[in-house]
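J.: Quick one, structure for this:
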Amino acid sequence: MNVLFIDIDTLRPDHMGCYGYGRNTTPNIDAIAREGVRFDNYYCSDAPCLPSRAALVSGTFGIKNGVVGHGGTAADRFREGITREFRDNRDDWNFHNIFRRAGLYTASVSTFPERHSAWWFQAGFQETYNEGHTGMESGEKVLPYALDWLDRNGTKKDWYLHVHFWDPHTPYRAPESFGNPFENEPLPDNWINSEVFALHKQHVGPHCANEMNMFNDDPCPQWPRFMGRIDSLEDVKKLIDGYDCGVAYADQLTGQIFDKLKELGIYEDTAVIITADHGENLGELGIYSEHATADHPCCHIPLVLKWPGGQKGHVDQELHYNLDLVPTMADLFHVEKSDTWDGVSMAETILDGKDAGRDSLVLSQMAHVCQRSARFGDWLYVRSYHDGFHLFDREMLYNLKIDVHEQKDVKDEHPEICARGAKIILDWQDKAMTESPYTQDPLWTVMKENGPYHTWNSLPAYLKRLEETGRKEGADKLRERYAKQLK
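T.: Below you'll find the model as predicted:
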């Protein structure tokens, strides 16, 4: 069997047609969904980019593999230590090696390993192609490598090809020649009204409406779809148009790969996996154009999977992690599984439509904030250890059934739900630390190493900016909360 893995960075399911979005952003992926299985409640266990792919590739939570942040000690895997032999055992049991164990020839087109010095991502691949712009390229630079590889290898039997597009990732780098197919279309989900936006303009924290460029409003002329600041509802639309253009552009490129499979006569017999590393904050919690939190918009990701002989047009509603994909592929290819994996196989869902989900999930983010969240039933319970300078409460609770954009924190009305969420996180942490060969929860490594990487050395200058832009009250609250750090 042949397997094509399309890896689209920063892709929110609710901005895809097959997940109900009102804009025609993903017609090519939508067609795959009609031919396969769409997973509606699929989440990355650890966000954003680097921790998510570390979990996917290892089949283990960040608390066990050590990669939970974007800098410092917790951006590298734990050393295997005394059990390490000639090679690191974890590389032999990683996601990509499942396909080699099954006898497939493996190749990847991705700049991710160099972008994050995550060379372990390449383990299991027999060929790798690095376009060379470390994740800042748009997809027309990536596509030729994939099409050329298929021209040379597509009609051979038993291969696995991983192709990675970055286009929906900030700064929304779809080329200007793509235009804006949504320019004259209103936003399908226009939840950011004038009242909501007025609150966002007073928000404190990086990547808010006043500081789109992390801690300042400097524009990026080379990326015209991305703005330094948002001053109006028209700007909000322009920004979301830019994101949707990135989604649509990645879909268009993906469609050319599908066309190549059809041209070669191998489409029907090729399995197709389409997913992402994380989503994107598009106004939720006052944050724009960043993947900065351990919540629904940031951790909820698509999984669309076409499997020859599997279900067609099936929709799965169960809760799953991205690391569940590792044992799933092992089961589908009938290869040995590692007892170190944390994933639960979804193979029966793909083949027979049977439920194989979980009762709850724990979601983690340590790059922009330090948060752990419990996702269960209709609820999202968020616990913040470092708020990333957003002045989040220690606990937050949202009913996603009626408040998917997390606008109303209902913790005071439902203390019993908060207690349940906190227990889910505590029980998960106890189990993970009991099973882990390491003694340190990397969350606390991040906390002891000056907090999340994307907040390092930025607070004094940001406090000054807040005062200069009419948000002195927020600056005073940050000074009080981070008094020790400012000494």
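
J.: contacts and neighbour counts: CA atoms only from here.
T.: Fine.

J.: Return the distance of the residue nearest the centre of the chain relative to Pro206.
T.: Centroid-nearest residue in the chain, with CA atoms, centre = their mean: His278, separated by 0.9 Å. To Pro206, His278 is 19 Å away according to CA to CA, to the nearest Å.

J.: Here is the second sequence; please produce its structure so I can put it next to the first one:
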Amino acid sequence: MKVIYFDIDTLRPDHLSCCGYGRPTPHIDALAADGVRFSRAYASNTPCMPARAALFTGCFGVVNGVETHGTAALSVATPPETALPRVLSWEGVHTAAVSSFGRHPAPWFYNGFSHVIDPSYRCRAENFQRFPGAAVNEAAMDFLDGFCGEDLFLHLHYWDPHGPLSPPPEWIDRGYEPDTSAVTDEQLTRLAASPLYRGGRHTGVRSRRELAELLRLYDAEIRYTDHLVGQMCAYLKKRGWYDDCAVILSADHGEQYGEGQMILEHGTVHDSCIHIPMLLKLPGGAHRGEVCAHPVYGLDIAPAAARFFGVAAPEMWHGTALQDTLDGTAAPREYLVCEHGLYTCQRAVLQDGWKMVHTFSPGLWDFAEYALYHTEEDPRETADVKARYPEVLARMQALEAEWLERTLHGAPDPLARLGAENAQHGLRVAREVTRRLRADKEQ
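T.: Model (predicted):
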């Protein structure tokens, strides 16, 4: 059995044509047509380090201890023997990663992988995040050319859609105008004038045209990565593996392009940040072309991967195998809880078209302690309606308390502590950049 996991950094599902976007991503679309698209997939924890810690430990950040970046994320609190790569390796599965993510630095990322290939070294990149995804494919194919085993879990990590954006020029399409309507004129005016970190002054966005140009570059990065996915799928077909293997495609988080008071950043629990793509191609073409609307987490990938190899998931894992959600073996989740710990410190509860945001630390930004969005009517999360629906807010607060009790069993809430101390990573940098921007204006 072979499981191939395409991990595309900073990929918003609403920029894929299989999810309704107007620009083509034909190879990802083809993968979706060969499998299942989960339309309501969310990262339990964001951004990069909390998301991958949740996936590879199988546990929420409040349990694995990674709620933010920096020194607070250098180790995980969960037992090392329960990490997905080690669980698989101990059962005889070859586990390989083509990724530079361990240099984030995230030393726990290496736990259990029998092979780790860092493509950033192979192409002499000056920064572990700044190298073309073609280097990932080259390294992966070199490895697979020499692979003679049966069972393989292969993690392929592409950084390309992550900012700063520098797509290969041939993938930039000047012939279309990106849709910027998710940001209202009022929001854009405030953003353009904002001296805050990742505001208009910091990112150089002073107009809708400049916001559109950023989105044009983002779409080019996605089209380039789509091309790379197509290359790898073609390779799997050439080797005769594609039909009988499982393929998963997802992301750690999305990106904000004006939503949530930020541009070219992932800094809140707005859907533009926490809503992720999730595609699953099953062996033999089962469930081909289906769309599953049941809510799932990124950390559901861990039990799904274990299931393909007939390996039992550790009891402490919080995920549900995607296969069980798809087949109805597991009851659909009644609600989701998503957490964020970069620049701001927030927790979201999502249920039945409603979303409550609990802000423990707004950082530099203007976020109330609680906000309530009716996402069915307001998918862009522009109107806080908690004053109109106090009973819904109370229900969502009760769900948050229920989740904490079930997950922590009475232990203190680590996210609340992080927010109370304003200890989320990036806030110091955000303050310094904002201070400089304000000082420049005053001169």
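
J.: before we move on, the earlier item: unless I'm mixing things up, the residue nearest to the centre of the first structure is touching Pro48, no?
T.: Yes - between His278 of the first structure and Pro48 there is a contact under CA atoms under 8 Å: 5.9 Å.

J.: Name the residues contacting each of those two.
T.: Residues touching both His278 of the first structure and Pro48 (CA atoms under 8 Å, 6 or more residues apart in numbering) are 291, 298-299.

J.: and of the residues you listed, the nearest to Phe78 of the first structure?
T.: Cys299 (23.0 Å; CA to CA).

J.: Give the aligned equivalent of the closest one in the second structure.
T.: By TM-score structural alignment, Cys299 of the first structure lines up with Ile274 in the second structure.

J.: how about that match, what does it touch?
T.: Listed by CA under 8 Å, 6+ apart, the contact set of Ile274 of the second structure reads 42-46, 253-254, 338.

J.: whereabouts in the first structure does stretch 109-116 of the second structure align?
T.: Taking TM-score structural alignment as the measure, the first structure aligns residues 121-128 with stretch 109-116 of the second structure.

J.: can you tell me the helix or strand for Pro105 of the second structure?
T.: According to DSSP states H and E, Pro105 of the second structure maps onto no helix or strand at all.

J.: How about it: what's its closest non-neighbour residue?
T.: Counting by CA to CA, 6 or more residues apart in numbering, the nearest residue to Pro105 of the second structure once its immediate chain neighbours are dropped is Leu74, at 6.9 Å.

J.: Can you name the residues that contact the one you found?
T.: Residues near Leu74 of the second structure by CA under 8 Å, 6+ apart: 105-108.

J.: of all those, which comes closest to Gln129 of the second structure?
T.: When the contacts of Leu74 of the second structure are compared for distance to Gln129 of the second structure (CA to CA), Pro105 wins out at 11.4 Å.

J.: Quick check: the gap between that closest one and His270 of the second structure.
T.: From Pro105 of the second structure across to His270 of the second structure, the span is 26 Å (CA to CA).

J.: So for those two, which residue has more residues nearby?
T.: With neighbours defined as other CA atoms under 10 Å, Pro105 of the second structure and His270 compare such that His270 has more, 22 against 17.

J.: burial count for the residue nearest to the more buried one when sequence neighbours are not counted?
T.: Counting by CA to CA, 6+ apart, the nearest residue to His270 of the second structure once its immediate chain neighbours are dropped is Gly260, at 6.3 Å. Gly260 of the second structure has 24 neighbouring residues, counting by other CA under 10 Å.

J.: Perfect, I'm done here.
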